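predicted model and sequence below, questions to follow.
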Amino acid sequence: MKKFFLIIAVSALLFAGKAFSQNTVEENVKASLVQISAGSGIYSGGFPIYAFADFRVNPNWTIGPQVNFVFDNDFHFVMSGRADYHFNKMLNLYNNWDIYAGATMGIDFSRDTEFSSGIHVGGRWYWNKVWGLNMEIGGGTYFSSAIGVTMRL
């Protein structure tokens, strides 16, 4: 009976040590299944506010929704889906960097409902386990550049 309690106690200590250990940023990126980004930038049609989410489908690929609100002479509301390839392993990057490229396709709900598509390249720099700075530039139906923050869930 004493051996049983000793095994349980040692197992609990090992589990607690793993549960409360501080992971590297790379381990957190691997463990993170969702990243949410939001910010603003320059848009060919006016002043944008954007938000998107990345859902990891494997270590190198993410997919997710994106929403853009663009303020100019006309108000644009763009809903789209996005897919990104992350180059971290290929480029052997430092743990707190995330470089990616991808494509978007969606619908622009302005005066006339129109199809919207584009490609983009971007990167994130994480200053801790949860928060990072996001920068992106892209083109297609509209030219855009963006800067914002990313939260890792």
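That came through fine.

contacts and neighbour counts: CA atoms only from here.
Noted.

of all the helix elements in the chain, which one is longest?
Longest helix of the chain, by residue count under DSSP state H: helix 2-19.

for that helix, what is the distance to the chain centroid?
In terms of CA atoms, centre = their mean, to the nearest Å, the centre of helix 2-19 is set 37 Å apart from its chain centre.

in that helix, what's buried?
For helix 2-19, burial by neighbour count (16 or more other CA atoms under 10 Å) applies to no residue.

what does the helix or strand just after it rub up against?
Where DSSP states H and E defines the elements, the next helix or strand beyond helix 2-19 is helix 25-31. Outside helix 25-31, the residues that touch it by CA atoms under 8 Å, 6 or more residues apart in numbering are 59, 95-96, 126, 128-129.

one more pass at 7 Å, please.
59, 95-96, 129 (CA atoms under 7 Å, 6 or more residues apart in numbering).

so how far is it off the chain centroid?
Using CA atoms, centre = their mean, the offset of helix 25-31 from its chain centre is 13 Å.

got it, and stretch 145-153?
That offset, for stretch 145-153, works out to 7 Å (CA atoms, centre = their mean).

pull out the buried residues from the contacts of helix 25-31.
59, 96, 129.

centre-most residue in this structure?
Residue closest to the mean C-alpha point of the chain, counted by CA atoms, centre = their mean, is residue 35 at 4.0 Å.

can you give me every residue that contacts it?
Residue 35 touches 53-55, 150-153, counting by CA under 7 Å, 6+ apart.

in addition, the following structure is provided for comparison:
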Amino acid sequence: MKKLFLSLGLMLLFSITYAQSPLPIGRTQLNFGFGLSDYGLPVYIGLDHSVSRDFTLGGELSYRGYNDNWDHYDYHLNAWGLSGNANYHFNSVLNIPRNWDFYAGLNVGFYVWNSPKGYEGNRTSGLGLGAQVGGRYYFNNKVGINLELGGGNEFSGGKIGLTIKL
């Protein structure tokens, strides 16, 4: 019986050390990069803060600019977005090594579009709700690459960028 408890204890210890959260509780990471869009190349910068072993809360600022001369009509679009997100990280549940990070979550954000008068309105703004699923690979203890896919609002398409643990 002692061997069984010892074996189970060692397996539990190994799984805890092997599948630790990629972002320890109370730590923050910086994310920045580019998005995917039909209108311009979005750029984003954001922070994620670990509030528990498997949950992070974060915020993001996005910008998208687009210029086009379609049918002799000079078209300029600018869009700003500010959003907050909550993500669940699957590392502990799926026993994923901590140099990988797989997550899914929800976001809510406010966006403002500025476009030429007479073309889809002059200024549009709104509140958007969305969802995302993503992953990161950390090259070392500080820097990683991130990829995220999402939907549901104006700024939750695909993104690729870098993550730096602060």
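Yep, that arrived. This structure is a prediction, so every number in the text was calculated from the model and none was measured.

overlay them and tell me the TM-score.
Once the chains are laid over each other, their TM-score by TM-score structural alignment, normalised by the length of the first structure reads 0.77; 131 aligned residues with a CA RMSD of 2.2 Å.

which other residues reach stretch 90-101 of the second structure?
With CA under 7 Å, 6+ apart as the criterion, stretch 90-101 of the second structure contacts 15, 18-22, 54, 89, 102-103, 135-138.

including neighbour count and distance to residue 149 of the second structure, could those go into a markdown table?
What follows is the contacts of stretch 90-101 of the second structure, written out as a markdown table (neighbours: other CA atoms under 10 Å; distance: CA to CA, whole Å):
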| residue | neighbour count | distance to residue 149 of the second structure |
| --- | --- | --- |
| 15 | 15 | 29 |
| 18 | 16 | 27 |
| 19 | 20 | 24 |
| 20 | 18 | 24 |
| 21 | 25 | 21 |
| 22 | 24 | 20 |
| 54 | 20 | 19 |
| 89 | 24 | 15 |
| 102 | 21 | 12 |
| 103 | 19 | 11 |
| 135 | 17 | 9 |
| 136 | 22 | 12 |
| 137 | 18 | 15 |
| 138 | 19 | 18 |
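
closest to residue 105 of the first structure out of the buried ones among the contacts of helix 25-31 of the first structure?
If you rank those by distance to residue 105 of the first structure using CA to CA, residue 59 comes first, at 22.4 Å.

give me the distance between the equivalent of the closest one over in the second structure and residue 100 of the second structure.
Residue 59 of the first structure maps onto residue 53 in the second structure, with residues paired by TM-score structural alignment. Here the distance between residue 53 of the second structure and residue 100 of the second structure works out to 15 Å (CA to CA, to the nearest Å).

from residue 9 of the second structure, how far off is residue 94 of the second structure?
From residue 94 of the second structure over to residue 9 of the second structure (counting by CA to CA), the distance is 19 Å.

for residue 42 of the second structure, that is, sorry about that
48 Å.

the more surrounded of the two?
residue 42 (23 against 12; other CA atoms under 10 Å).

trace that one over to the first structure, please.
So residue 42 of the second structure corresponds to residue 48, using TM-score structural alignment.

its match sits in which helix or strand?
Counting by DSSP H and E, residue 48 of the first structure is part of strand 47-58.

now do that strand: which elements does it pack against?
On a contact count with 3 or more CA pairs under 7 Å, 6 or more residues apart in numbering; DSSP states H and E, strand 47-58 of the first structure meets strand 34-43, strand 61-71.

distance from the chain centre to stretch 91-107 of the first structure, please.
For stretch 91-107 of the first structure, the distance to the chain centre is 8 Å (CA atoms, centre = their mean).

looking at the second structure, where would I find the counterpart of that stretch?
Stretch 91-107 of the first structure lines up with residues 94-110 of the second structure when matched by TM-score structural alignment.

now do the buried residues in the matching stretch.
In stretch 94-110 of the second structure, counting by 16+ other CA under 10 Å, buried: 96-110.

now do stretch 61-69 of the first structure
So stretch 61-69 of the first structure, judged by 16+ other CA under 10 Å, has buried residues 61-69.
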